[in-house]
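Novice: coords please:
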Amino acid sequence: MNVVKCFAALGLLLTLVACGSADRYAVTLPPVTETVRIAFRSVEVRDVSLPSYAAADEIHIRKNDGTLVSSTDTLWADAPERAVALEISESLSRLTGRAVASEPWPFDAYPDARLDLRFTELLATETGQFRATGQYFVAVSGGGRERSGLFDQSVSFDPKSGPAGIATARGQLIFQLAEFIATSGLK
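Specialist: All right, here's what the predicted structure looks like:
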């Protein structure tokens, strides 16, 4: 009788776990089609600052009335602040052919420059736009000219594509942002 109760309890537990699982969506970066020359041999991407909704695991969407909606059933595959920093690092590295890594810096020699990104918005809309706005800062080792600038980037996606389309759009948007920073802030 105890064995039957154990199997019944195990079956109930497995059912609850299966019902409570969420879908996770990974971001894929687009391929590099051309390279960008920058003024630095190495760049560290510091911790990325995201708004609280964008730093959450849930994928948020802005509705036409301005409200943000999300579901615990649709989550990013990785912690957004960590993921965006890695996506920017990988994009810059692939675009420039230079040593680019996110914080903490993995090499013995200090980087020539440090990139700090502060997002005011990183959000998909129900009308099919994924937008990133904010400011970047480039600190230069050895007393070089430090820089800063604003960014406002967006890409379109098909709203009917759901969370998978949003994840694809974020990959395109982050890559586009890396191109902008390479040409505007790292030259």
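
Novice: When you work out contacts or count neighbours from here on, use the C-alpha atoms and nothing else.
Specialist: Will do.

Novice: Any chance you could list what contacts the longest helix along the chain?
Specialist: Assignment by DSSP state H gives helix 162-184 as the longest helix of the chain. The contact list for helix 162-184, computed with C-alpha atoms under 8 Å, 6 or more residues apart in numbering, reads 25-30, 36-38, 59, 74, 84, 87-88, 91-92, 95-96, 124, 130-132, 136, 149, 151, 153-159.

Novice: residue ranges for the strands of the chain, please.
Specialist: 23-25, 42-45, 61-62, 68-69, 74-76, 99-102, 113-125, 129-140, 147-156 (DSSP state E).

Novice: Now show me the structure for the sequence below, then we'll compare the two:
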Amino acid sequence: MSRLALLCLTLALTGCADNAGRFVLDTPAPAARTAVAVSSIEVLDVALPAYAAAVEIARQDDGGAVRNLPDSLWADEPVRGITAALARSLDLATTATVAPEPWPLEEPAQARVAVHVEKMLARADGGFDFEGQFAVSAPLGGVRERIERFAIHLPAGAVDSAGIAAASGTAVARLAEAIARSLAR
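Specialist: Down below sits the predicted model:
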């Protein structure tokens, strides 16, 4: 392949990536703050299925296949973005100080939250499913350690990239509220 042809191909591919819309995962503010039994919480990197960890925004089609939406990308790397959104939502939803790993303070966090997502998927009918489990550990004691399942299902509305981003943010905020309830005094 000539250098000119390679340059043209590279420019064409770069142009395609530049035309993709990038969507931010924003979480709605919680309705109220929950008093929790710990003063600090570290949120470990959220474990996502491969299709949800990809930078391309995906949706399940009518046949059940998970397909990337054309020209639609997450504005941030999904594991980092979802972890940060969950930490922010948990910080706003609780009386604790919350940060994603690595814990930035010298004194260790009183609790750690690990989330393993099994399904984070916009369905063909526009509904959104967010399922998995979260674990609360307390290296220094203070709260009962536990593993709990979560299943958050949102009604139809997530049919395009903006709708999927909004549904993702709502689902993460609801998970933060569920974690806050599990840590309530």
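
Novice: Counterpart of residue 36 of structure 2 over in structure 1?
Specialist: Using TM-score structural alignment, the partner of residue 36 of structure 2 in structure 1 is residue 38.

Novice: Residue 54 of structure 2 too?
Specialist: In structure 1, residue 54 of structure 2 lands on residue 56 (TM-score structural alignment).

Novice: contacting residues for that match?
Specialist: 79-80.

Novice: The strands of structure 1 into JSON lines, with extra columns for distance to residue 14 of structure 1?
Specialist: Below are these laid out as JSON lines (distance: least, C-alpha to C-alpha, whole Å):
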{"stretch": "strand 23-25", "distance to residue 14 of structure 1": "17"}
{"stretch": "strand 42-45", "distance to residue 14 of structure 1": "41"}
{"stretch": "strand 61-62", "distance to residue 14 of structure 1": "31"}
{"stretch": "strand 68-69", "distance to residue 14 of structure 1": "29"}
{"stretch": "strand 74-76", "distance to residue 14 of structure 1": "20"}
{"stretch": "strand 99-102", "distance to residue 14 of structure 1": "38"}
{"stretch": "strand 113-125", "distance to residue 14 of structure 1": "34"}
{"stretch": "strand 129-140", "distance to residue 14 of structure 1": "37"}
{"stretch": "strand 147-156", "distance to residue 14 of structure 1": "40"}
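
Novice: about what we covered before: would you mind getting the angle between the longest helix of structure 1 and strand 113-125?
Specialist: 150 degrees (axes from the mean of the first three to the mean of the last three C-alpha atoms, to 10 degrees).

Novice: now the angle from helix 162-184 of structure 1 to strand 129-140?
Specialist: Using the same axes, to 10 degrees: helix 162-184 of structure 1 against strand 129-140 is 30 degrees.

Novice: Name the residues of stretch 19-37 of structure 2 that come out as buried.
Specialist: Neighbour counts using 16 or more other C-alpha atoms under 10 Å place 22-27, 30, 33-37 of stretch 19-37 of structure 2 among the buried residues.

Novice: what separates the match of residue 36 of structure 2 from residue 15 of structure 1, distance-wise?
Specialist: 54 Å (C-alpha to C-alpha, to the nearest Å).

Novice: what's the answer for residue 166 of structure 1, then?
Specialist: Distance, residue 166 of structure 1 to residue 15 of structure 1, by C-alpha to C-alpha: 29 Å.

Novice: higher neighbour count, these two?
Specialist: residue 166 (27 against 11; other C-alpha atoms under 10 Å).

Novice: Alignment lookup: that one to structure 2.
Specialist: Looks like residue 166 of structure 1 aligns to residue 164 there (TM-score structural alignment).
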